[in-house]
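Visitor: here is a sequence with its predicted model. Questions after.
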Amino acid sequence: MIFKRFRIRHGSRHLRARVESCVNTILELDNYLGKGKIRPEIIQQFEKLKNSLQYVSDDSVDEKDIDRIEEATNQLLAEIRMSYGDDFPFSPFDGEKH
């Protein structure tokens, strides 16, 4: 029983870390590109999400919602890469695609 409970909590923290990664990636990209390059409404939504994460309990995180946030992040990154072409130098980290 203890291990099962730990595994569930560990998984939830992993899901929250995935959301935090998306949020931080977009906000860092906004700083990198300069204010106004990403629509302000999008940045405001990510800032609200970042501020609200501290109030989200581990057991209320749904993986489907996380998948949607990751997909939106990846779409935004793809659109920006298309706009800047192959010379797009921003990389939030070295590793796999977000």
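Guide: Sure, I can see it. Residues are numbered from 1 along each chain as shown.
Visitor: from now on I want contacts and neighbour counts done on CA atoms only, so please keep to that.
Guide: Will do.
Visitor: for the host helix or strand of Arg9, name the packing helices and strands.
Guide: Arg9 belongs to helix 2-33 when assigned by DSSP states H and E. Applying 3 or more CA pairs under 8 Å, 6 or more residues apart in numbering; DSSP states H and E, one finds that helix 2-33 makes contact with helix 40-52, helix 63-84.
Visitor: between the ones you listed, which one is nearest to His10?
Guide: Ranking the helices and strands packed on helix 2-33 by proximity to His10 (CA to CA) places helix 63-84 first, at 13.2 Å.
Visitor: against that first model, consider the following:
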Amino acid sequence: TEPSFEVDITCTVCKGTGFSGHPQGDQRQNGHPKGVRCKVCKSGWLELGGTGMVHPNVLREGGIDPKKYSGWAFGFGIERVIMMKYGLDDIRNYYSGDIRFLEQF
């Protein structure tokens, strides 16, 4: 992989357990909290920001000489913060173009 960096935060929906749907986070079954896998994070953590070097093949395919230029990509996942704030479980809703969904906000 190329050099990269990311910023992760604890999921507030499942309180960092990776599971949701359990009233007490300390109840355990087979080493995991009772409940179902958290639909927001699936692991207890959310990646908010990620950065990394663009692979030379990507530059090459874009018509850029990777021996002369390098690339750096970055992003910030504000959608995930909004998902936690409003208790949403599917990020694809933001990009569906469904005005009925967007009018809720």
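Guide: Received the coordinates, thanks. As the structure is a prediction and not an experimental result, all values here were calculated from the model.
Visitor: TM-score of the superposed pair?
Guide: The TM-score (TM-score structural alignment, normalised by the length of the first structure) is 0.32; 52 aligned residues with a CA RMSD of 4.3 Å.
Visitor: ok so, going back, quick one, the helix holding Arg9 of the first structure and helix 63-84 angle?
Guide: Helix 2-33 of the first structure and helix 63-84 are oriented at 20 degrees to each other (axes from the mean of the first three to the mean of the last three CA atoms, to 10 degrees).
Visitor: show me what counts as buried in helix 2-33 of the first structure.
Guide: Buried residues in helix 2-33 of the first structure, defined by neighbour count with 16 or more other CA atoms under 10 Å: 11-13, 15-16, 18-19, 21-27, 29-30.
Visitor: tell me the angle that helix makes with helix 40-52.
Guide: Angle between the axes of helix 2-33 of the first structure and helix 40-52 is 150 degrees (criterion: the same axes, to 10 degrees).
Visitor: other SSEs contacting the longest helix seen in the second structure?
Guide: Using DSSP state H to define each element, the second structure has its longest helix at helix 78-86. Counting contacts by 3+ CA pairs under 8 Å, 6+ apart, helix 78-86 of the second structure packs against strand 45-53.
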